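>>> predicted model follows, preceded by the sequence.
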Amino acid sequence: MNTGSHYKLYHFIPWTRKKIYKMLILSSIPTLLFYFLDWKWLAIPWVPVALLGTAAAFISGFKNTQTYNRSWEARQIYGTIINNSRSFGIFVKDFIRANVPVEETIIHQEIIYRHFAWLTALRFQLREIKSWEHVRTKSYNKEYLKYYKVPEWETNIEDELKAFLNKEELLYILTTKNKATQIISLQSAQLRKLNEEGKISEYNYTALENQLKELYDQQGKCERIKNYPYPRQFSSINLYFTNALCFLLPLGFLGEFSKMTEKLGENIVWLTIPFSILLGWVFLVLEQIGESTENPFEGNANDISITQISRNIEIDLREMLGEKELPAAIQPVNNILM
């Protein structure tokens, strides 16, 4: 997530520079052929270019709207996780009672620390790379990684979970496929045991189990976004329409500028190159922006800041436990917050 007022041009232009190079080539070749070899047939009417541009603009707008909706839904899900986590922390503290204060404190800590483990396992699962994601397959995204770090790629999940799970639980969780799911299962098993021991009343036990169900619901929503890509058919036609438009743009501009040669001279056709670069860059960047927004958990600079959100939840719940030594909040690096 970018925390600045906007992307700076010295970041944005290099990120999109290949689009500029592409339009420079696509516009220069027909202009050179038109001017030096007198290939007048390269000039086409503007009407087909305008019609294709309308279709490309429509599908680009549709894609960007839908990919933004995926990103915003992901942020709403994590907003709900924040609220559910705080509620779960309060319920654990106030609903679970033991005759010995020290024992009660230990139980509270065990359950809340296990919740930290769930947050950790979930974010690691969401940062796994899928075949349709772009952060490590597109050169411009790989280059942009120099401006920030993805914590889940820099550390090991086993080392992260050690701080929150006992040895027996850690060994079990590391053998499972869906670690976040099994951590909540461990939570439920302990709550059932505490209910059988009389440390949680029936009503409070039901309320706590409902909180676990809510966490499962939010995890499932995250997994749906992570594991179901933006439909490839819509992604493909956006790419095809945009590239077809970029190919025809110089030909259309040649047609328009060639009409002005009698009044303004033959050199007017050279304006085809800058105008084609500018307009083509706009459409190509729209396509690239949509692409960089469609997978909000992949490790892109435009991702939902799930690492920072998880750390903030941890700080809140540690304070509920009365802890004074709290982990530091995660700060943006080059205005990128992960």
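Sure, I can see it.
>>> alpha carbons only for contacts and neighbour counts from here, please
OK.
>>> which residues touch the most centrally placed residue in the chain?
Closest to where the C-alpha atoms of the chain average out (C-alpha atoms, centre = their mean) is Pro296, at 1.9 Å. The contact partners of Pro296, by C-alpha atoms under 8 Å, 6 or more residues apart in numbering, come to Arg70, Ser71, Ala74, Lys226, Asn302, Asp303, Ile304.
>>> run the last query once more with 7 Å
Counting by C-alpha atoms under 7 Å, 6 or more residues apart in numbering, Pro296 makes contact with Ser71, Ala74, Asp303, Ile304.
>>> put this next to the previous one:
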Amino acid sequence: MLLESRIPLRYSFGIITYELLVVLFVGLATRLGASELTNILPVMPLAIPAFLGTAISVLLSFKMNQSYERWWEARRIWGTILNDSRSLIIQVQSFMGTEHSKEIKQIAYRQIAWGYVLGRSLRKLDTLKNIAHLISDDELAAAAKQNNQPLFLLQTTSNNLKDLRLRKILDVHAHIHLQETIIRLTDSMGSAERISSTVFPSTYRLVLHSIIYLFVVTLAISLKDVDNRLVVPLLLLISAGFFLIEKVAYHLQDPFKNRPSDVPITEIARTAEKNIRQLLGEQTPTEEPDTRTFYIM
């Protein structure tokens, strides 16, 4: 997630470098062609690029709204995951009591691992990295054989709760409440996976880019009598605004792509770990914020 107070210009313009180079080429080529064919080309009224600019603004507004709605849905899902993870451990502690601290710790550590595993799964990274200290070797080996490791860990916790019920450590009502929490976690996982696997139509972006380049061409022709030293920077400046908004919307529409604009799922999983360790009465390491970066993951 981008931190608004520290976004460098190199990032903002770095994500649209290719598009600006294309605009520069198209603008210069159009200006050169317009000067060579000045007696043939009809006068291009400014109303035409103005109309295209208005159309681009409407399309960008629609795309930004859709992309942010998708990003915000992903953020709400992970907020629910954080709440349900804490609720699960509070419920387990309440229903089982301190005399079963070993079983509680096992469930709590597995839930911590689940948050990291789910986040890395959504980002298509090494799913089981750095969780060996949280789950047993047998569970780690079994998880490595599964196609959906987060689902396996939830299933393991569910089976764990069933075993506790059979051993009379949990009563029927406690078991039902805990299973409801597991179901909510599963629902949240499925919602996050749906967002991750649903692709926006690429044709929308292609059409939008084409209209922006057409805008550059028509504006360059409309201003054919104006000095190139003014027109070319103007073309770059206006198109930079369009492309920057489009690129931001493009990044927001995929909130789990391991980019600076992602929903900070690793940070949320880390918060869940700190909170769960606090519930267990363990020391939680204090981390100094990294002032060198302009985003959190």
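Yep, it's here. Here the structure is a predicted model, which means the values were calculated and not measured.
>>> need the counterpart of the residue nearest to the centre of structure 1 in structure 2.
Using TM-score structural alignment, the partner of Pro296 of structure 1 in structure 2 is Pro255.
>>> excluding its backbone neighbours, what's nearest that match?
Nearest non-adjacent residue to Pro255 of structure 2, counting by C-alpha to C-alpha, 6 or more residues apart in numbering: Asp262, 4.5 Å away.
>>> part of a strand, is that neighbour?
No. Counting by DSSP: H, G, I helix; E, B strand; the rest coil, Asp262 of structure 2 is not part of a strand but coil.
>>> which SSE is the residue sitting furthest away from the middle of structure 1 in?
Farthest-out residue of structure 1 from its mean C-alpha position, per C-alpha atoms, centre = their mean: Glu262, at 52.6 Å. Element membership of Glu262 of structure 1, judged by DSSP states H and E, is helix 261-264.
>>> rewinding a little: quick check, nearest of the contacts of Pro296 of structure 1 to Asn238 of structure 1?
The closest of the contacts of Pro296 of structure 1 to Asn238 of structure 1 turns out to be Ser71 (C-alpha to C-alpha; 18.8 Å).
>>> so where does the alignment partner in structure 2 of that closest one fall, helix or strand?
The equivalent of Ser71 of structure 1 in structure 2 is Trp71 (alignment by TM-score structural alignment). Using DSSP H and E, Trp71 of structure 2 falls within helix 47-96.
>>> buried sites along the next helix-or-strand element following that helix?
Next in sequence after helix 47-96 of structure 2, counting helices and strands by DSSP H and E, comes helix 101-122. By neighbour count with 16 or more other C-alpha atoms under 10 Å, helix 101-122 of structure 2 contains the buried residues 103-105, 107-122.
>>> the match of Ser71 of structure 1 against Gln253, yeah?
Yes. Shown here, Trp71 of structure 2 and Gln253 form a contact pair, counting by C-alpha atoms under 7 Å, at 6.1 Å.
>>> the two: who's more crowded?
Between Trp71 of structure 2 and Gln253, Gln253 has the larger neighbour count (other C-alpha atoms under 10 Å), namely 28 against 23.
>>> contacts only, for that one.
With contacts defined as C-alpha under 7 Å, 6+ apart, the neighbours of Gln253 of structure 2 are Ser67, Tyr68, Arg70, Trp71.
>>> so where is the helix holding Glu262 of structure 1 in structure 2?
With TM-score structural alignment applied, helix 261-264 of structure 1 matches no range in structure 2.
>>> ok, stretch 220-232 of structure 1 next?
Counting by TM-score structural alignment, stretch 220-232 of structure 1 sits on residues 190-202 of structure 2.
>>> which residues touch that stretch?
Applying C-alpha under 7 Å, 6+ apart, the contact partners of stretch 190-202 of structure 2 are Ala74, Ile77, Leu122, Asp254, Phe256.
>>> what of stretch 116-130 of structure 2?
Residues external to stretch 116-130 of structure 2 that are found in contact with it (C-alpha under 7 Å, 6+ apart): Pro150, Glu193, Ser196, Phe256, Lys257, Asn258, Ile265, Thr266, Ala269.
>>> okay, and which of these map to helices?
Members of those lying in helices (criterion: DSSP state H): Pro150, Glu193, Ser196, Ile265, Thr266, Ala269.
>>> before we move on, back to that, turn the contacts of Gln253 of structure 2 into CSV, columns for distance to Ile81 of structure 2.
Below are the contacts of Gln253 of structure 2 laid out as CSV (distance: C-alpha to C-alpha, whole Å):
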residue, distance to Ile81 of structure 2
Ser67, 21
Tyr68, 20
Arg70, 17
Trp71, 15
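>>> closest to Phe242 of structure 2 among the residues you listed?
Ranked by distance to Phe242 of structure 2 (C-alpha to C-alpha), the contacts of Gln253 of structure 2 are led by Ser67 at 15.5 Å.
>>> who's in contact with that closest one?
Neighbouring residues of Ser67 of structure 2 by C-alpha under 7 Å, 6+ apart: Ala249, Leu252, Gln253.
>>> all helices in the stretch 101-250 of structure 1, in order from the N-terminus.
Along the stretch 101-250 of structure 1, the stretches classed as helices by DSSP state H, counting those that start in this stretch are 101-126, 139-144, 151-154, 157-162, 167-174, 179-196, 202-227, 232-258.
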